[in-house]
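>>> prediction below, plus the sequence it came from.
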Amino acid sequence: MPKVSLNVDLGELPGEPEELYSIATVVNVACGGHAGDEATMARAVSLASAAGAILAAHPSYPDREGFGRTSLPIDPAALEASIRDQVALFAEVARRAGARVDAVKPHGALYHDAARNDDIAKAVLGGIVLGFGGAGVAIVGPPAGALRDRTEAAGLPYLREGFADRTYRADGRLAPRSDPDALITDPSAARSQALRLAAAGTFDTLCVHGDTPGAVAIARAVREGLVEAGLLDLREAR
């Protein structure tokens, strides 16, 4: 059965637990759009590298006030430029530390909008390619949609993502964060969901959000469950 990686969104909040870096196999680092600056990026790169985790950029709409969780009306060219600048800065921070960036996962509202809107997907992918100077990286996103179509048409790897700490509706869509039960904060429930998603064989990576209440206990339970089931991809960063 195919294995999944365990990715955690980090570098977003002051005082985030360092233990999350050793639990994750992939660390998605906020690169200035919704959170983060050069200092937090450098810290995240150092902690992720020490833990042997793969590095991923985590760009967003340029929306620090709203933490990137609200759709932002922005011209596609301006969005492409913002994504380019975010990932280029993160790539440079990683380069200075002797590390490499293997993937990019859009954050928050941009993640969902890029799956629904081809113009946004084109701008996001264009910004990523420009920001990395044409170097190939994997793109992380929903199992289907415009971002996946654009990524595969460009010949780049695409990783289908599921969420261990978010609830899904009966039709398979994520419940919006406005729903009272949108977050899974019980570690055992998150572990069960992670095992179910991994066993389905339709996801390449599973996420635990670093800002979910009790994130350390949740991520630990998810990782332990995946390891015990032989479903966690433990390849280290190159």
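Good, I have the coordinates. Remember, predicted model here, so these are calculated numbers, not experimental data.
>>> CA only for contacts and neighbour counts going forward, please
OK.
>>> for the residue lying closest to residue 76 once chain neighbours are set aside, helix, strand, or coil?
Take residue 76 and drop its neighbours on the chain: the residue closest to it by Cα to Cα, 6 or more residues apart in numbering is residue 123, 5.6 Å away. Following DSSP: H, G, I helix; E, B strand; the rest coil, we place residue 123 in the helix state.
>>> for residue 123, give me its contacts.
76-77, 79-80 (Cα atoms under 8 Å, 6 or more residues apart in numbering).
>>> which residues does the longest helix seen in the chain contact?
Counting residues, the longest helix found in the chain (DSSP state H) is helix 76-96. Helix 76-96 is contacted by residues 31-33, 38, 41-42, 45, 57-62, 100-101, 119-120, 123-132 when judged by Cα under 8 Å, 6+ apart.
>>> what does stretch 97-108 give?
By Cα under 8 Å, 6+ apart, stretch 97-108 touches 28, 42, 45-46, 49, 54-61, 68-70, 91, 94, 111, 128, 137-141, 238.
>>> so which bits of it are buried?
Buried positions in stretch 97-108, judged by neighbour count with 16 or more other Cα atoms under 10 Å: 99-108.
>>> okay, these in CSV with distance to residue 182 next?
Formatted as CSV, the buried residues of stretch 97-108 follow (distance: Cα to Cα, whole Å):
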residue, distance to residue 182
99, 35
100, 34
101, 30
102, 29
103, 26
104, 24
105, 20
106, 20
107, 17
108, 14
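>>> and the helices in this protein, which stretches?
19-23, 38-51, 76-96, 108-116, 118-131, 146-153, 187-200, 215-228.
>>> residue 114 contacts residue 139, correct?
No - using Cα atoms under 8 Å as the test, residue 114 is too far from residue 139 to be in contact (11.6 Å).
>>> residue closest to the middle of this structure?
In the chain, the C-alpha nearest the mean C-alpha coordinate belongs to residue 105, at 4.2 Å (Cα atoms, centre = their mean).
>>> okay, now the one to match up with it:
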Amino acid sequence: MNNTIPALGLGTFRLKGDAALDSVRQGLQAGYRLIDTAQIYGNEAEVGQAIADSGVPRRELFLTTKVWTEHLAKDRLADSLKESLRKLRTEQVDLTLIHWPSPGGAVPVAEFMGALADAQDQGLTRLIGVSNFNNALLQQAIDAVGADRIASHQIELHPYLQNRTATGFAKARGIHVTSYMTLAYGKVLGDPVIGEIAAARGATPAQVVLAWAMQSGYAVIPSSTKRVNLDSNLKAATLVLRADEMKRIAGLDRGERLVNPEGLAPKWD
């Protein structure tokens, strides 16, 4: 199995049933090797089926799932992950993330990070990490298991929300960052600056934004149900933006957060 997190993967957020099955099947055919899912997405079984049908050897894939808040307690986390493995038809995932911190701190960070580390020690997951933490919670996670053990912090990150406080905090502690919602639900694709760069480079706006994120050091996990978009997004890995283009995109940050569920989201930095 891969030892590092691939820079470009396939997300499955909001994909259900046949849509999830078809997207992952097509993605694997196109050449994606990182597949990102989660317990709450309700599509782990479809992801598992698509992988089984693909004929792609498991060792060539990097499979990520995320533990939902209902399963964070020490006596529930490992069992929930075993259920995820059953649905995904694999003995081990490559990366397991805590999807959101426990609402209201109902389950202490030290408890669920300890349980996640135990699951790693049991061989249920090769790597562990977190998602949607603020810096104070990430520090608690570091205090619980050590920064070296946290393979990635997955956060909303796109040209309109560049999240520099969170990324700087993680980077200073050697923690890799994965960007989700990199295209901001498509909102950034109509941005004039992105459009100008895309036109000048003979690229699509999506390729420009994904290339910007990857050149910034982040992994990206865009999703699509259309083969043409799946193929096109993959080409972002070969697009190298110039320093002036990166600077123009850096100037688009306006702190526009799109994912902020009440009762679930922590107080953001």
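The structure has been received and is ready for your questions. Because the structure is a prediction, the values reported are computed rather than measured.
>>> please pull up the equivalent of the residue nearest to the centre of structure 1 in structure 2.
Mapped onto structure 2 by TM-score structural alignment, residue 105 of structure 1 lines up with residue 97.
>>> so who does the aligned partner of residue 26 of structure 1 in structure 2 touch?
Correspondence of residue 26 of structure 1 to structure 2, assessed by TM-score structural alignment: residue 34. Residues in contact with residue 34 of structure 2 (Cα under 8 Å, 6+ apart) are 5-6, 8-10, 61-64.
>>> out of those residues, which is most surrounded?
Using other Cα atoms under 10 Å as the neighbour criterion, residue 63 leads those with 27 neighbours.
>>> how many residues are close by the closest residue to residue 56 of structure 2 other than its chain neighbours?
Spatial nearest neighbour of residue 56 of structure 2, chain neighbours left out: residue 28 (7.6 Å); criterion: Cα to Cα, 6+ apart. Using other Cα under 10 Å, residue 28 of structure 2 has 21 other residues around it.
>>> mind listing what residue 28 of structure 2 touches?
Contacts of residue 28 of structure 2 (Cα under 8 Å, 6+ apart): 51, 54, 56.
>>> how far away is the second one from residue 29 of structure 2?
Yep, that's residue 54 of structure 2 we're talking about. 7 Å (Cα to Cα, to the nearest Å).
>>> equivalent analysis for the last one, please.
Residue 56 of structure 2 sits 9 Å away from residue 29 of structure 2 when distances are taken as Cα to Cα.
>>> and for the first one?
Here the criterion is Cα to Cα. By it, residue 51 of structure 2 lies 10 Å from residue 29 of structure 2.
>>> who has more neighbours out of these two?
residue 51 (22 against 16).
>>> burial of residue 166 of structure 2, as a residue count?
The tally of other residues near residue 166 of structure 2 (other Cα under 10 Å) stands at 20.
>>> ok, now how distant is it from residue 155 of structure 2?
Residue 166 of structure 2 is 9 Å from residue 155 of structure 2, by Cα to Cα.
>>> what's the answer for residue 206 of structure 2, then?
Taking Cα to Cα as the measure, residue 206 of structure 2 falls 19 Å from residue 155 of structure 2.
>>> repeat that for residue 170 of structure 2.
Plainly put, residue 170 of structure 2 is 11 Å away from residue 155 of structure 2 if you go by Cα to Cα.
>>> shared neighbours, these two?
With Cα under 8 Å, 6+ apart as the test, residue 170 of structure 2 and residue 155 both reach residue 177.
>>> residue in structure 1 matching residue 237 of structure 2?
Under the alignment (TM-score structural alignment), residue 237 of structure 2 maps onto residue 226 of structure 1.
>>> thinking its match is in contact with residue 195, fair?
Yes - between residue 226 of structure 1 and residue 195 a contact is recorded at 6.4 Å, counting by Cα under 8 Å.
>>> more neighbours, these two?
For residue 226 of structure 1 versus residue 195, neighbours defined as other Cα under 10 Å are more numerous around residue 226 (23 against 20).
>>> and the gap between the more buried one and residue 136 of structure 1?
In terms of Cα to Cα, residue 226 of structure 1 sits 28 Å off from residue 136 of structure 1.
>>> residue with max distance from the center of structure 2?
Structure 2, farthest from centre, Cα atoms, centre = their mean: residue 200 at 29.3 Å.
>>> part of a helix, is it?
Yes - counting by three-state DSSP, residue 200 of structure 2 is part of a helix.
>>> so what corresponds to it in structure 1?
Residue 200 of structure 2 maps onto nothing in structure 1, by TM-score structural alignment.
>>> and for residue 210 of structure 2?
Checking TM-score structural alignment: residue 210 of structure 2 goes with residue 194.
>>> number of nearby residues for the closest residue to residue 115 of structure 2 other than its chain neighbours?
Leaving aside its chain neighbours, residue 115 of structure 2 sits nearest to residue 74 (5.2 Å; criterion: Cα to Cα, 6+ apart). If you count neighbours by other Cα under 10 Å, residue 74 of structure 2 ends up with 18.
>>> for residue 127 of structure 2, see how far away residue 74 of structure 2 is.
Taken as Cα to Cα, the span from residue 74 of structure 2 to residue 127 of structure 2 is 18 Å.
>>> re the thing from before, what subset of the contacts of stretch 97-108 of structure 1 is buried?
28, 42, 45-46, 49, 54-61, 68-69, 91, 94, 111, 128, 137-141.
>>> residue 221 of structure 1 reaches residue 192, doesn't it?
No - counting by Cα under 8 Å, residue 221 of structure 1 does not reach residue 192; the two are 9.2 Å apart.
>>> more neighbours, the two?
Ranked by neighbour count (other Cα under 10 Å), residue 221 of structure 1 and residue 192 place residue 221 first, with 21 against 16.
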